[in-house]
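**Student:** Dropping a prediction and its sequence here:
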Amino acid sequence: MAGRLHVDDWTRHPRSPAFRGIDPPVFSPNLAPRRWLSILRREADDIVLRDAFWGLTPTWLKVLDQAPHCARAESLDERPMFREALTERRCLVPVTGIYVWQAGLRGKQPFLVTHTDRSPLMLAGIWSRYAPDIGAPRDSFALITVPTTEVIAPMSDRLPAVIAPSRIEDWLSVETSPAAARDLIGPADRELLGAFPVSRQVNDPAHQEWACGYPVGPMRVWTA
């Protein structure tokens, strides 16, 4: 499960996709669900950057606390709100890390899961239009989660699916069928992700210092 995200400035990284900015990018060292952040989605011929509420909120949902912030890849067909979004409204959530926690004798230790070379991660998401009682409609989204690899499993049994840079166009394209989109969702390659321990301050989302995401120990990586 993804309960907290690290979003540093991914926009200038050479592996980031080209996009047109509708809203300014949102950055945070410790971003929790039920907050606003940036998503990339397709509009006509462009990939655009928009603000979105982290919690999938279709027009009929009245209680924001019931908005799911994650959707299991294996059960996307079980709920119409997920199935329809996978067919018509796929998005990417650019981040620089995902926080997970490992239980220990002194309580839970937070870790930051990142790309092993610290490049941005493009997380698979589905979006919907959020229609508040007051104000203009806005986007909302949920992350699609998959089982984790051996390195991450002791800390979390699930993580958001990562879309490879070479498959971004396929994931966002309206021409990609739901079956083809499902084929793009799966656990990350073993070599892709590592995790290092960070400050326990990250346990409280009120802490917004960038030091929250600084390593306090070595990165764990997969070795053959």
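**Tutor:** Received, thanks. Residues are numbered from 1 along each chain as shown.
**Student:** From here on, just use CA atoms for contacts and neighbour counts.
**Tutor:** Fine.
**Student:** residue contacts, the residue lying farthest from the centre of the chain?
**Tutor:** When distances are taken from the C-alpha mean of the chain, Leu105 lies farthest, 29.4 Å away, according to Cα atoms, centre = their mean. If you count contacts by Cα atoms under 8 Å, 6 or more residues apart in numbering, Leu105 has none.
**Student:** Can you show me the helices along this protein?
**Tutor:** 80-88, 168-172, 178-183 (DSSP state H).
**Student:** For the chain, just list every one of the strands.
**Tutor:** 5-7, 20-21, 28-31, 36-43, 46-54, 70-72, 90-95, 97-104, 107-115, 121-130, 138-147, 158-160, 193-197 (DSSP state E).
**Student:** Any chance of a markdown table for the ones you listed, columns distance to Gly186 and mean neighbour count?
**Tutor:** Output for the strands of the chain, formatted as a markdown table (distance: least, Cα to Cα, whole Å; neighbours: other Cα atoms under 10 Å):
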| stretch | distance to Gly186 | mean neighbour count |
| --- | --- | --- |
| strand 5-7 | 19 | 24 |
| strand 20-21 | 28 | 12 |
| strand 28-31 | 24 | 22 |
| strand 36-43 | 20 | 22 |
| strand 46-54 | 21 | 21 |
| strand 70-72 | 11 | 21 |
| strand 90-95 | 15 | 25 |
| strand 97-104 | 16 | 20 |
| strand 107-115 | 16 | 21 |
| strand 121-130 | 10 | 25 |
| strand 138-147 | 6 | 24 |
| strand 158-160 | 9 | 25 |
| strand 193-197 | 13 | 23 |
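**Student:** Use this one as the comparison:
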Amino acid sequence: MCGRYTLTISLEELMMHYHLEMELDRFHTPRYNIAPMQMVLAVIHDGRTNKMGELRWGLVPSWAKDEKLASGMINARSETLLQKPAFKTLVSRKRCIVPADGFYEWKKSGSSKQPMRIVMKDRQLFSMAALYDTWVRPDGSKVSTCTVITTTPNELMEPIHDRMPVILRPEDEQVWLDRGNQDVGLLTSLLQPYASDRMHAYAVPSLVGNVKNETAACIEEMPSLL
């Protein structure tokens, strides 16, 4: 699964990467320990251009009776997207990107777990493929939520965990976002493990295990205990 990630780059870098118009009234601070059920930055295509806004991480389908499903829908398996009622209709019409510059996973060895941060070798921004939906509460208010799509691990991730987020190749980002693209076969073909030779994993402090810890100390590189 993908249950924690980071987004420490500047707002300007985000805007440039996704060809967004600069929003002078938006304030963005580095995030070192983003967790499920929090508000996260996401990029969608509105039919004309890319837009950036906030979604709550943990999908609530539009047809859900309540919001209790959210905590169990932070991820969607790429292999079964078209079989699950919560996801199958979203693939063709409600796709988004969740920007990140690293994600965390815990490497197990016996009874021990070592938190690892996985990044690009060049430490650049990357795009996690995601789906979103909007649910209407009984009082009429709306909540827009998302889920990050996962896939099988690449060679780097395999010793760490049996799943990884789908990271889109830069040339596929706009294909995924394009609202006019409803070619489900093409879209699902993009959901592959990212090239391991472009990625790097390193051990980080155990403090990242507590979502209340949201400082640069979370991404400090340290010797692995495993």
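**Tutor:** Great, that's in hand. This is a predicted model, so every value here is computed, not measured.
**Student:** Could you get me the TM-score between them?
**Tutor:** Once the chains are laid over each other, their TM-score by TM-score structural alignment, normalised by the length of the first structure reads 0.89; 218 aligned residues with a Cα RMSD of 2.1 Å.
**Student:** of all the strands of the first structure, which lies closest to Ser173 of the first structure?
**Tutor:** strand 36-43 (6.8 Å; Cα to Cα).
**Student:** Save the strands of the first structure as a markdown table, and put in distance to Ala181 of the first structure too.
**Tutor:** As requested, the strands of the first structure are exported to a markdown table (distance: least, Cα to Cα, whole Å):
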| stretch | distance to Ala181 of the first structure |
| --- | --- |
| strand 5-7 | 24 |
| strand 20-21 | 23 |
| strand 28-31 | 27 |
| strand 36-43 | 14 |
| strand 46-54 | 17 |
| strand 70-72 | 14 |
| strand 90-95 | 9 |
| strand 97-104 | 23 |
| strand 107-115 | 22 |
| strand 121-130 | 10 |
| strand 138-147 | 12 |
| strand 158-160 | 15 |
| strand 193-197 | 22 |
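**Student:** now for these, which one comes closest to Cys212 of the first structure?
**Tutor:** Comparing the strands of the first structure under Cα to Cα, the one sitting nearest is strand 28-31, at 6.6 Å.
**Student:** That closest one corresponds to what range in the second structure?
**Tutor:** Strand 28-31 of the first structure corresponds to residues 31-34 of the second structure when matched by TM-score structural alignment.
**Student:** Just give me how far the matching stretch sits from the chain centre.
**Tutor:** For stretch 31-34 of the second structure, the separation from the chain centroid amounts to 12 Å (computed by Cα atoms, centre = their mean, to the nearest Å).
**Student:** likewise stretch 94-110 of the first structure?
**Tutor:** 16 Å.
**Student:** Check stretch 130-139 of the first structure too.
**Tutor:** Centre to centre, stretch against its chain (Cα atoms, centre = their mean), the figure for stretch 130-139 of the first structure is 22 Å.
**Student:** From Lys142 of the second structure, how far out is the equivalent of Leu56 of the first structure over in the second structure?
**Tutor:** Taking TM-score structural alignment, Leu56 of the first structure has Leu59 as its aligned residue in the second structure. Distance, Leu59 of the second structure to Lys142 of the second structure, using Cα to Cα, to the nearest Å: 13 Å.
**Student:** who's more crowded, these two?
**Tutor:** Leu59 (32 against 12; other Cα atoms under 10 Å).
**Student:** residues in contact with that one?
**Tutor:** 69-71, 73-74, 132-133, 145-147.
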